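> Output the structure for:
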Amino acid sequence: MKFRSCWLIFPLIGLSLTSCSQPKSSQEIAQAVANSIVLISYQNEGGHGTGFIVPGKTGVCTVLTARHVVEGRSLNLQTNDQKLYKTDSIQASPNLDLAVVTFKPAGENCPYPSLNLGDSDSVKQTDQIYISGFPDRVGSRKLVQQFVRGSVSGLDVLEQGYGISYDASTFGGMSGGPVLDTSGKVVAVHGKTDAQIVADLQSQQASLSEQQKATLQQAAARVAGGVQVNTFRWGIPIQTYLANQSWENQPLAKADYTKLEQLLAAGQWQAADGETANKMLEVAGRQKERWLDSENIYNFSCPDLRAMDRLWVKYSDGRFGFSVQKRIYQSLGGTKEYNSKEWKDFNEAIGWKQKGEKGKWLEYSQLTFNTQAPRAHLPVVTWGGGWGMVGVGGWGGWSGRNRAFFSRIETCRV
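Below is the predicted model:
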């Protein structure tokens, strides 16, 4: 990003003026962006993330951040002047790790400056970048905004919109912060580390391009054995955000998934499966009936399906989740149309059915609720006398609700 952009004005009197956007010192950039950085904390749990003010609608302040920072949580927003705000709205991209949060200031206009958005297409390897955010501080409740320096290590296209990697001393809590070029303009939204990218992509290898598979293998080698030293960080190019803003009118997940995340983080897989079933009933408004019909499933909230799936994928290191089940089913030739052989092969592959023509579908009590289970074995979801996908298909074979569920997770891009 060592560039100098200039423009010329030729007025009628024949004079010319030149204005150039020159690189700024790191101190100048840090001071310029400080009042635009927002601390995003959670009302019902510990942890936090970062966001930053961007241009938006009149009457609200608009905060751009990473989707995984806000999804499934109740938020508090704190600005640099230590004021706390409640969220006015939260919208998340269905397929990018991006989200927009708004809050209403006291006056008509947002009093916090929006950051200037740069040109991420001009970013090159070795370019210097800066990241601002709120890293975790072990043993301290006070969070201090940090401003760190790094350099671009690579440019690639990965899932969820990631496209710029860099070496920088970032820590948990800085996700969603701005990645800035040497003129102080935003070129990316800071997101995940190699280790997190690997966990996300390992369950999706069947659908990756050869280039993406190569990138995944390189990242996996860097984090082999759980060692995360000298790994790279990744950001979503700001041009990707600008080109995909139509999702800002889409709703975020309806339910709070704090408890589900806690159960998954603790490795309580069976309890997490039960919580997943309860949340699906809650989202569909079917707590009284205790089951979903095909219509409920075809119209099920896409943001909630994605929120639950991402938690399962994250805490199982890519082993469990609706998306993992979908990819295995499709790899066996499965489509929206029923095929008895494909459905049997799928159930055998994920361990819901004993292998062979005479093999039986397992009872719920016979399933394996630990990470030794076959890939895609969980979640199962059990309601009212049935289990499997949406509480109906484990031992009972195929049904309209199973077809509806596979169709919905495909439509929702889970």
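
> Please make it C-alpha for all contacts and neighbour counts, starting now.
OK.

> Check which helices and strands the top strand by length along the chain is in contact with.
The longest strand of the chain (DSSP state E) is strand 146-155. Contacts defined by 3 or more CA pairs under 8 Å, 6 or more residues apart in numbering; DSSP states H and E place strand 146-155 against strand 128-133, strand 164-168.

> Out of the ones you listed, indicate the one that is most buried.
Sort the helices and strands packed on strand 146-155 by mean neighbour count, taking mean count of other CA atoms under 10 Å, and strand 128-133 sits at the top with a mean of 25.

> what angle sits between that one and strand 146-155?
Strand 128-133 and strand 146-155 meet at an angle of 130 degrees, taking axes from the mean of the first three to the mean of the last three CA atoms, to 10 degrees as the criterion.

> which other residues reach strand 128-133?
Strand 128-133 is contacted from outside by 1, 26, 30, 37, 39, 49-51, 145-152, 170, 173-182, 190, using CA atoms under 8 Å, 6 or more residues apart in numbering.

> Here is the second sequence; please produce its structure so I can put it next to the first one:
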Amino acid sequence: MFFNRYLIPICLTITTIAIAPVEVTAARRETRAILAREVGSIAKKTVVRIESAEGTFGSGVIIGRVERGNKNIYTILTAAHVVRSTDTKYKIITPIPVNSLGVRKRTVIDVNIKNIKRIPNVDLAEISFESNHIFAIGTLGNSEYADEGSPVYVAGFPKPGQAINRIAFQFTGGMISSRLDESDLNPKEMNNGYDISYTNITRAGMSGGPVFDAAGRIVAIHGQGDRNNQVPGEEASTGLGSEEKTGFNLGIPIQTLFRIQPHTRNLVGARVDASPVNYQLLDRSLTIGTNNKKFARRFRTRADAPPIFDVTKVDEQTYD
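Next up, the predicted model:
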């Protein structure tokens, strides 16, 4: 009788203890949204400019690094139409190295044509280069969580305009306006992988630049700007287009890259964080196995932080 009376309560207690940590672990899988200027800092450390000998140019982002001997081999992800020509030379202008001492400046690196890999059936390409410097690497996110209304940021180096008459890094905010993933059902309608659209300001020269989510992870590669009469690749280095832009721009989701090239992480040394975004600027308290407030711990409170971006200004930012 002694054995039977106490066996069941003991088992229940053990089960309760085992379940509680699982719930906390699941909650921690979300990645906290960060401020726009923090995402901008990530972008400035990872985005590159790509120029051709023909005078065209675009953008790209460093997504991986592997070590071979004493050399660092970096991989840039960009739009394939930025490096479409096989008869010209390309060079990349890197971000400022994180291990830079003394003079802090960007580095110009000539690209060997054999180091450009065009990814089949989609407007994406990878460029590899060697360097003794240490550059920051962008983290690849999960584009499936970038649904309509999600805040996103686009970064790159647009061609000079009337007022901004030199090439300068630009970082713009907006939101996902549409998901066009239904086109995956028919490969003939895939539009080179451009299955996601957003409201960010973009200009020619920003093609190949990254689209970041609110946690600073790359969820797409920018490459098209919609126009009333679309000219294919108008967001490429030429900037040609017959009519004004509609305000919608398009990118290729990172999940498309993973479907075509599932071993990207191992191939190029990429960092991947596929967790959803927690948009709460106030970190919630964690309670383990109890509702008693005495055991709750609050940390990194940011209730007074400004909003991630001002959605009221999006409609005003539709023209170049």
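
> Overlay them and tell me the TM-score.
Remark: TM-score between the superposed chains equals 0.60 [TM-score structural alignment, normalised by the length of the second structure]; 212 aligned residues with a CA RMSD of 3.0 Å.

> quick one on the thing from earlier: indicate which one of the helices and strands packed on strand 146-155 of the first structure is closest to Thr258 of the first structure.
Minimum separation from Thr258 of the first structure across these (CA to CA) falls at strand 128-133, 23.1 Å.

> now the helices for the second structure?
Applying DSSP state H to the second structure gives helices spanning 2-27, 36-46, 254-260, 264-268.

> Tell me who's in contact with the aligned residue in the first structure for Leu124 of the second structure.
By TM-score structural alignment, Leu124 of the second structure lines up with Leu98 in the first structure. By CA under 8 Å, 6+ apart, the contact set of Leu98 of the first structure is Leu64, Thr65, Ala66, Arg67, His68, Ala92, Tyr241.

> Please report how far Leu98 of the first structure lies from Val148 of the first structure.
Per CA to CA, to the nearest Å, Leu98 of the first structure is found 21 Å from Val148 of the first structure.

> Please say which position in the second structure Gln146 of the first structure maps to.
Using TM-score structural alignment, the partner of Gln146 of the first structure in the second structure is Gln170.

> same check, this time on Thr65 of the first structure
In the second structure, the residue paired with Thr65 of the first structure is Thr78, using TM-score structural alignment.

> Repeat that for Ile131 of the first structure.
Alignment note (TM-score structural alignment): Ile131 of the first structure maps to Val154 of the second structure.

> which non-adjacent residue is nearest its match?
Spatial nearest neighbour of Val154 of the second structure, chain neighbours left out: Val211 (4.6 Å); criterion: CA to CA, 6 or more residues apart in numbering.

> Which residue in the first structure aligns with that neighbour?
Aligned counterpart of Val211 of the second structure in the first structure: Val179 (TM-score structural alignment).

> pretty sure that match contacts His190?
Yes. Using CA atoms under 8 Å, Val179 of the first structure is in contact with His190, at 6.0 Å.

> any common contacting residues for these two?
Joint contacts of Val179 of the first structure and His190 (CA under 8 Å, 6+ apart) are Ile131, Gly235.

> what about the two, which has more around it?
Higher neighbour count among Val179 of the first structure and His190: His190, with 32 against 28, using other CA atoms under 10 Å.

> In the second structure, what residue corresponds to that one?
Structural correspondence for His190 of the first structure with respect to the second structure (TM-score structural alignment): His222.

> now that match: how far from Ala155 of the second structure?
According to CA to CA, His222 of the second structure and Ala155 of the second structure sit 9 Å apart.

> so what's in contact with those two at the same time?
Met206, Gly209, Pro210, Val211.

> Show me the residues you listed that map onto strands.
Within those, membership in strands is found for Pro210, Val211, as judged by DSSP E.

> Give me the contact list for stretch 220-228 of the second structure.
Stretch 220-228 of the second structure is contacted from outside by 77-79, 143, 154, 194, 202-203, 206-212, 232-236, 241, 243-254, using CA under 8 Å, 6+ apart.

> got the contact list for the aligned partner of Phe57 of the second structure in the first structure?
Phe57 of the second structure maps onto His48 in the first structure when the alignment is built from TM-score structural alignment. Counting by CA under 8 Å, 6+ apart, His48 of the first structure touches Leu39, Ile40, Ser41, Tyr42, Val69, Gly173.

> Let me know the closest of these to Asp273 of the first structure.
Taking CA to CA as the measure, Asp273 of the first structure lies nearest Val69 of the contacts of His48 of the first structure, at 22.8 Å.

> Skip the chain neighbours and tell me the closest residue to Tyr162 of the first structure.
If the residues on either side of it in the chain are set aside, Tyr162 of the first structure comes closest to Ile236, at 4.4 Å by CA to CA, 6+ apart.

> Kindly tell me how buried the one you found is, as a neighbour count.
Neighbours around Ile236 of the first structure, by other CA under 10 Å: 29.

> how close does it get to Val157 of the first structure?
For Ile236 of the first structure, the distance to Val157 of the first structure - CA to CA - is 9 Å.

> before we move on, what about Lys142 of the first structure?
According to CA to CA, Lys142 of the first structure stands 36 Å off from Val157 of the first structure.
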